[in-house]
Structure formats: structure tokens, C-alpha cells
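K.L.:
Return atomic coordinates for the entry below.
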Amino acid sequence: MKHLGRCVELATMAIKGGNPPFGSVLVDEHGAVRYEGHNETAGGDATRHPEFEIARWAAANMTPDERAAATVYTSGEHCPMCAAAHGWVGLGRIVYASSSEQLSTWLDEMHATPPPVATLPINEVVPGVPTEGPFPALADAVRDLHRQFRSQHRSSGRA
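P.N.:
This is a model prediction of the structure:
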């Protein structure tokens, strides 16, 4: 829960920078945080998701065995792009606070434009990767962050 809580903090930081609320942490098999980040898509590069950045960092800085033993904690279940990157570099378990299904429901409730890529469960993209989530207490906090982000962008004309 400590690492998922940090992911929610990072998602909050993302909003402050004008980015959608997603935050992620890479933890090695010994429990050490190796990388953390949040969405950085506000500059126009829609691939700047923290899970994608984690996969790229891990490929450059960890051995295949270290990657397989690591866990990625994230505020929201990986999108298909990030799930594929996770699978391609051979990262281990994924633990998420909120699911893709929840995100789709929330976006519908907020009358938000859906993402350009389908919101699929991780295991539809990367069969067999161990996953755990969602966690209801944190999912509520993530939902609130999405509402805050959408509200800010509606008032700025960018929603």
C-alpha cells in the first residue's frame, strides 16, 4: 500500500503540471524504489506515460533477471501501449490502484472524450503477467483526481 500511495501522490503531481493523473513506481525484488514518475503528456507527446518510461528505464538499467523480479506499482492499470512495453522488456508483477474498466466507467460518467486507444485489461495485452488490483480505497482517490483533472480542463477549454 505504501508504493500505491506514492503512485497516487505522483498522479496528483501530474495534475499540477497539466497532465492526466497517472503515477507509477518501479520496485526491485529487495523493495528498493528504482524509478518513479508521472504522466508528462501535457507537452504534446501522448506516449509520455510513467509505465512506458519505467519500461524504457528498466531495459537500459536492469538485467533481464532483475526486471522479471521487479514490481511496477501504478495508480491506474496500464494502457495497451504501456502493457506491451512492460511485456517486451520482461518486467514482473503489476499492482494497480484502479482498473481500466473503472477508468472507462468514470470517463463515461464525466462525459469525457474516451482515449484514442482501447482500455483493455493488462492480461489481454500481455497474457500471464501477474497483476493485482484494483484497491477500492485508493481507486476512489484516483477517481477524484480524474474528476479534478477533467474539471480543470473543461474550464480551460481543453477537455
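K.L.:
Going by C-alpha atoms from here, please, whenever you check contacts or count neighbours.
P.N.:
OK.
K.L.:
For the helix or strand hosting residue 97, which helices and strands make contact with it?
P.N.:
Taking DSSP states H and E as the criterion, residue 97 maps to strand 93-98. Judged by 3 or more CA pairs under 8 Å, 6 or more residues apart in numbering; DSSP states H and E, strand 93-98 is in contact with helix 2-16, strand 71-76, strand 131-132, helix 136-155.
K.L.:
One more sequence to fold, the one below, so I can look at both together:
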Amino acid sequence: MGRIVYACSSQQLNEWSYAFDWPESPIEPLPIQAIIRHVEVDGPAESLIEEVKQMHIENFQRKNT
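P.N.:
Predicted structure coming up:
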């Protein structure tokens, strides 16, 4: 497997969920390094954090209105 690149972490999503009082995810928030070893990992992409956060907010609002 090659390099893994991600925009935001499950930890960040959990922090946003807690801050906005969203329901807890049924998925265990594991860092990618706990899933796969010996690969190059780049992330989170600091320049995309606010954009990704806004996408999660809009998705949650769309599902719950």
C-alpha cells in the first residue's frame, strides 16, 4: 500500500460532534496508524480543516431538518 493522505481525523470529527452536541458515532475513532503500519501517512490537511468542518455541519443539518 502506498501513501495515505487524509483531510481530517476521526478525533477531530469526534471533537466537532461533542462541541455541537451531535450523537456519538457508532464507529470507533482509531488513528490510521492503529489500522495499518509501515506506510507513509500525511494528515490532517490543516488548510482544509475549516472547509471539511463546514461540510460536516451542513451534512448534519441537512439530515436533521
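K.L.:
still on that earlier bit, out of the helices and strands packed on strand 93-98 of the first structure, which one sits most buried?
P.N.:
Mean neighbour count (mean count of other CA atoms under 10 Å) peaks for strand 71-76 among those, with a mean of 28.
K.L.:
Just tell me the aligned range of that one in the second structure.
P.N.:
Strand 71-76 of the first structure lines up with nothing in the second structure when matched by TM-score structural alignment.
K.L.:
Next, the angle helix 2-16 makes with that strand.
P.N.:
Strand 71-76 of the first structure runs at 40 degrees relative to helix 2-16, counting by axes from the mean of the first three to the mean of the last three CA atoms, to 10 degrees.
K.L.:
Residues in contact with strand 71-76 of the first structure: which ones?
P.N.:
Contact with strand 71-76 of the first structure is made by 3-4, 7-8, 11, 22-29, 51, 91-100, 103, 139, 142, as judged by CA atoms under 8 Å, 6 or more residues apart in numbering.
K.L.:
before we move on, back to that, check the mean deviation of the strand holding residue 97 of the first structure from the second structure.
P.N.:
Taking mean CA distance after the TM-score superposition for the first structure, the mean distance separating strand 93-98 of the first structure from the aligned residues in the second structure is 0.9 Å.
K.L.:
Show me what counts as buried in the helix or strand following that strand.
P.N.:
For strand 93-98 of the first structure, the following helix or strand on the C-terminal side (DSSP H and E) is helix 100-109. For helix 100-109 of the first structure, burial by neighbour count (16 or more other CA atoms under 10 Å) applies to 100, 102-104, 106-107.
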